[in-house]
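below are the sequence and a predicted model for it; my questions follow.
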Amino acid sequence: MRQFSIRSRDGWLYLMLLPGLLFFILFKYLPMWGVLISLQNYQPALGLWGSEWVGLAHYKRFFSDPSFWMLFRNTTLLAVYSIVIFFPMPIIVALLLNELRVQWFKRSIQTLIYIPHFFSIVVVVAISYVLFTTEGGIINEMIVGIGGEKVNFLTEPEWFRPMVTLQVVWKETGFGTIIFLAALAGVDPQLYEAAKIDGANRWHQLCHITLPAIRSTIVILLILRLGHFLDTGFEQMLLMINALNRDVGEVFDTYVYTSGILEGQFSYSTTVGLFKSIVGLVLVVIANRIARKLGEEGVY
């Protein structure tokens, strides 16, 4: 009877899990059959099984294309910017928020920094244009006001990657602190009290209690982030690219859109997308293996 009651209770949990399972089955696993068209000269009128099979022809074309290394360089550099600059930001902000003792002030700050996450990336890019344009942009007006010259932040290639990275930092840093604040909430307060008795200051408590407590969370999120290493955000890239910065702004995501949607090269664009997924999978496996060798749990 007791087993039946436990199963009945777990049944509701499985029912709550059902929408998530259906989402992954319908939008993640079933579409995986579509990667077969990367081995075909796919024609929508002929369908998946009626199209001509060409083997690895699209892969050979992709890796021999002169634009491959340009796309790889641009995408990799943006990904490195994201890992090096953006990834630590939620951790730093969460640690700073954790040090606040006035609860109403802490909650107010949290609310303010969460808000940008709910803005569409279109809105974020539009705000950037308003702030940084040379035609009356606030930032350029301030530069002129202190005696400088206007800077074409939106068109000069050297400013493209910093602009894109800063947009992501502003939009997602606050919301990214949620997981780390939850991990910090699980730290035993007695550890801090014992450290104070031993004479540890705030910095010593941070290094020897707080950071070790959330180290596993940081490692797991880093591994998961590496799975999307080459995902730079299609909408943001498409909105930020123009004729003057295309050489540094063209990435795999926009290339898939151009070759697949605009030019109708469905098989070729699928090859590019599959390459991105394979790179992400390899990075996750390598990072997880390194984490386990260093004594962390990893993701599997």
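Sure, I can see it.

only C-alpha atoms from now on, for both contacts and neighbour counts.
OK.

okay, buried residues for the helix or strand encompassing residue 79 please.
Taking DSSP states H and E as the criterion, residue 79 maps to helix 67-81. If you call a residue buried by 16 or more other CA atoms under 10 Å, then helix 67-81 has these buried ones: 68, 70, 71, 74, 75, 76, 78, 79, 81.

end-to-end on stretch 199-218?
Counting by CA to CA, to the nearest Å, you get 28 Å between the two ends of stretch 199-218.

how distant is it from the center of its chain?
Relative to its parent chain, stretch 199-218 has a centroid offset of 26 Å by CA atoms, centre = their mean, to the nearest Å.

contacts for that stretch?
Stretch 199-218 has contacts (CA atoms under 8 Å, 6 or more residues apart in numbering) with 180, 183, 184, 187, 191, 192, 195, 296, 297, 298.

turn the residues you listed into a markdown table, including distance to residue 215.
Formatted as a markdown table, those follow (distance: CA to CA, whole Å):
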| residue | distance to residue 215 |
| --- | --- |
| 180 | 10 |
| 183 | 10 |
| 184 | 10 |
| 187 | 12 |
| 191 | 16 |
| 192 | 17 |
| 195 | 19 |
| 296 | 9 |
| 297 | 11 |
| 298 | 11 |
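
quick check: residue 243 is in a strand.
No. Counting by DSSP: H, G, I helix; E, B strand; the rest coil, residue 243 is located in no strand; its state is coil.

how much space between residue 156 and residue 124?
From residue 156 to residue 124 the distance is 19 Å (CA to CA).

neighbour count: these two, which is higher?
Between residue 156 and residue 124, counting by other CA atoms under 10 Å, residue 124 is the more crowded of the two (18 against 13).

for the more buried one, give me its contacts.
Neighbours of residue 124 in contact, by CA under 8 Å, 6+ apart: 167, 171.

the one 5 residues further on now?
Taking CA under 8 Å, 6+ apart as the contact definition, residue 129 lies against 137, 154.

list of residues touching the strand or helix carrying residue 190?
Element membership for residue 190 (DSSP H and E) is helix 189-197. Outside helix 189-197, the residues that touch it by CA under 8 Å, 6+ apart are 205, 209.

below is an additional structure, to be compared with the one above:
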Amino acid sequence: MLLPGLLYFLVYKYVPMWGILIAFQDYQPFHGFFGSKWVGLKHFETFFTDDAFWMLFRNTFVLAVYNILFFFPLPILIALMLNEVRKEMFKRFIQTLVYIPHFVSWVVVVGISFLFFSSESGIVNNMLNSLGKEPVNFLLSGDWFRTIITSQVIWKETGWGTIIFLAALAGVDPQLYEAARIDGANRWRQMWHITLPAIRSTIIILLILRIGHFLDTGFEQIFLMVNPMNREVGEVFDTYVYSTGISQGKFSYSTAVGMFKSVVGLILVVLANRLAKKFGEDGIY
């Protein structure tokens, strides 16, 4: 029974890891992995000394912080609210409503954003015009880029993120709530002293995993939203790897950039796990 899963990880996760060799080579497709010239850390040095490095790091870091601060707590909040709903039919309806955006592709999400925020025919700017206000160029403005990106992630993924927390809430012993009610605890006290402590370990584990993807802001969404006017705040590591590796054919250089991002993610996971253990949590290993 384990064999299909093991084969999947072996073929699609571990075997492709040999590809990181080209980060230390001047890779030429015709020469292959073992025929290309070995250049050591040359591509890493070039990347770290490039003026684009700090721009990419700043943009990726800010978007990652936005996701941690504004997106990560929302699935917990919605799960807690849904857990308090007593009418099962209404609860199922709300769950379905918030799950649906997860199955919408980023292309459609970006299309909806253009429909709402376009400077010429966007719904929001039409409303501003009707109020006698000047239209705002949301899609070309660097000031609005990060807000729109974070809002898209919240709308699309918040409902899907509640599934794990609702599953954790389902495992809370109902007798704890009964005992709390007998002691005079209201709904807020029950949530604070029973519900949240019961799912604390789940929150910590998911936060550690989220930190591991700290620099992974996603490619498709950013790629579709970036344009020459907001590139200064919108270009991130993922889109930079595509533009240099695929568009310009710098395979070794783009692999070095991707490897840097992965190493940083691994370090953050280890540090976050150690910090969680110091506070008495189990962590992920």
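Now that the structure is in, tell me what you want to look at. The shown structure was predicted, so the numbers you read here are calculated from the model rather than taken from an experiment.

follow-up on the earlier one: whereabouts in the second structure does the helix or strand that the helix holding residue 190 of the first structure is followed by align?
For helix 189-197 of the first structure, the following helix or strand on the C-terminal side (DSSP H and E) is helix 202-205. Counting by TM-score structural alignment, helix 202-205 of the first structure lines up with residues 187-190 of the second structure.

stretch 85-105 of the first structure too?
With TM-score structural alignment applied, stretch 85-105 of the first structure matches the range 70-90 in the second structure.

now the end-to-end length of that stretch.
Using CA to CA, the end-to-end distance of stretch 70-90 of the second structure comes to 26 Å.

please enumerate the helices of the stretch 201-300 of the first structure.
Taking DSSP state H, counting those that start in this stretch as the test, the helices found in the stretch 201-300 of the first structure are 202-205, 211-226, 234-240, 246-249, 252-256, 266-293.

which among the buried residues of helix 67-81 of the first structure gets closest to residue 268 of the first structure?
The closest of the buried residues of helix 67-81 of the first structure to residue 268 of the first structure turns out to be residue 68 (CA to CA; 12.8 Å).

pretty sure the closest one contacts residue 62?
Yes. Counting by CA atoms under 8 Å, residue 68 of the first structure does reach residue 62; the two are 6.7 Å apart.

how about residues contacting stretch 145-158 of the first structure?
Stretch 145-158 of the first structure is contacted from outside by 129, 132-134, 140-141, 143-144, 159-160, 163, 240, 242, 244-249, using CA under 8 Å, 6+ apart.

which part of the second structure matches it?
Mapping stretch 145-158 of the first structure onto the second structure (TM-score structural alignment) gives residues 130-143.

after superposition, how close is the helix holding residue 79 of the first structure to the second structure?
Averaged over the aligned pairs, helix 67-81 of the first structure sits 0.4 Å from the second structure after superposition, using mean CA distance after the TM-score superposition for the first structure.

measure how that helix sits relative to helix 211-226, angle-wise.
Helix 67-81 of the first structure and helix 211-226 are oriented at 160 degrees to each other (axes from the mean of the first three to the mean of the last three CA atoms, to 10 degrees).

before we move on, back to that, return the most buried member of the helices of the stretch 201-300 of the first structure.
Of these, the one with the most neighbours on average (mean count of other CA atoms under 10 Å) is helix 252-256, at a mean of 22.

for that helix, name the packing helices and strands.
helix 67-81, helix 234-240, helix 266-293 (3 or more CA pairs under 8 Å, 6 or more residues apart in numbering; DSSP states H and E).

buried set for the match of stretch 85-105 of the first structure?
In terms of neighbour count (16+ other CA under 10 Å), stretch 70-90 of the second structure has its buried residues at 71, 72, 74, 75, 76, 78, 79, 80, 82, 83.

what ranges do the helices span in the stretch 1-150 of the second structure?
Under DSSP H, counting those that start in this stretch, the stretch 1-150 of the second structure gives helices at 3-9, 32-35, 42-49, 52-66, 73-83, 88-99, 106-117, 123-130, 142-170.

quick one: these as JSON lines, columns for distance to residue 201 of the second structure too.
Listed next are the helices of the stretch 1-150 of the second structure as JSON lines, based on distance: least, CA to CA, whole Å:
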{"stretch": "helix 3-9", "distance to residue 201 of the second structure": "26"}
{"stretch": "helix 32-35", "distance to residue 201 of the second structure": "43"}
{"stretch": "helix 42-49", "distance to residue 201 of the second structure": "37"}
{"stretch": "helix 52-66", "distance to residue 201 of the second structure": "22"}
{"stretch": "helix 73-83", "distance to residue 201 of the second structure": "13"}
{"stretch": "helix 88-99", "distance to residue 201 of the second structure": "23"}
{"stretch": "helix 106-117", "distance to residue 201 of the second structure": "31"}
{"stretch": "helix 123-130", "distance to residue 201 of the second structure": "41"}
{"stretch": "helix 142-170", "distance to residue 201 of the second structure": "10"}
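
who wins for proximity to residue 260 of the second structure among those helices?
The nearest among the helices of the stretch 1-150 of the second structure, by CA to CA, is helix 42-49 at 8.1 Å.

so that closest one corresponds to what in the first structure?
Mapped onto the first structure using TM-score structural alignment, helix 42-49 of the second structure covers residues 57-64.

contacts for that stretch next, please.
Residues from elsewhere that reach stretch 57-64 of the first structure (CA under 8 Å, 6+ apart): 38, 39, 68, 267, 268, 271, 272.

kindly recompute the last result at 10 Å.
In this structure, residues lying in contact with stretch 57-64 of the first structure by CA atoms under 10 Å, 6 or more residues apart in numbering are 38-41, 56, 65, 68-69, 267-272, 275.

ok, those vs residue 103 of the first structure, which is closest?
Nearest to residue 103 of the first structure among the contacts of stretch 57-64 of the first structure, with distances taken as CA to CA, is residue 275, at 47.3 Å.

which residues are in contact with the corresponding residue of the second structure for that closest one?
Residue correspondence to the second structure (TM-score structural alignment): residue 275 of the first structure is matched to residue 260. When contacts are counted by CA under 10 Å, 6+ apart, residue 260 of the second structure touches 23, 44, 47, 215, 237, 254.

centroid residue for the second structure?
When CA atoms, centre = their mean is applied to the second structure, the residue found nearest the centroid is residue 217 (5.3 Å).

that one matches what in the first structure?
Superposed on the first structure with TM-score structural alignment, residue 217 of the second structure falls opposite residue 232.

ok, the residue nearest to the centre of the second structure - contacts?
Taking CA under 10 Å, 6+ apart, we find residue 217 of the second structure in contact with 59, 60, 61, 63, 64, 67, 149, 236, 237, 238, 239.

I'm done for today, thanks for sticking with me.
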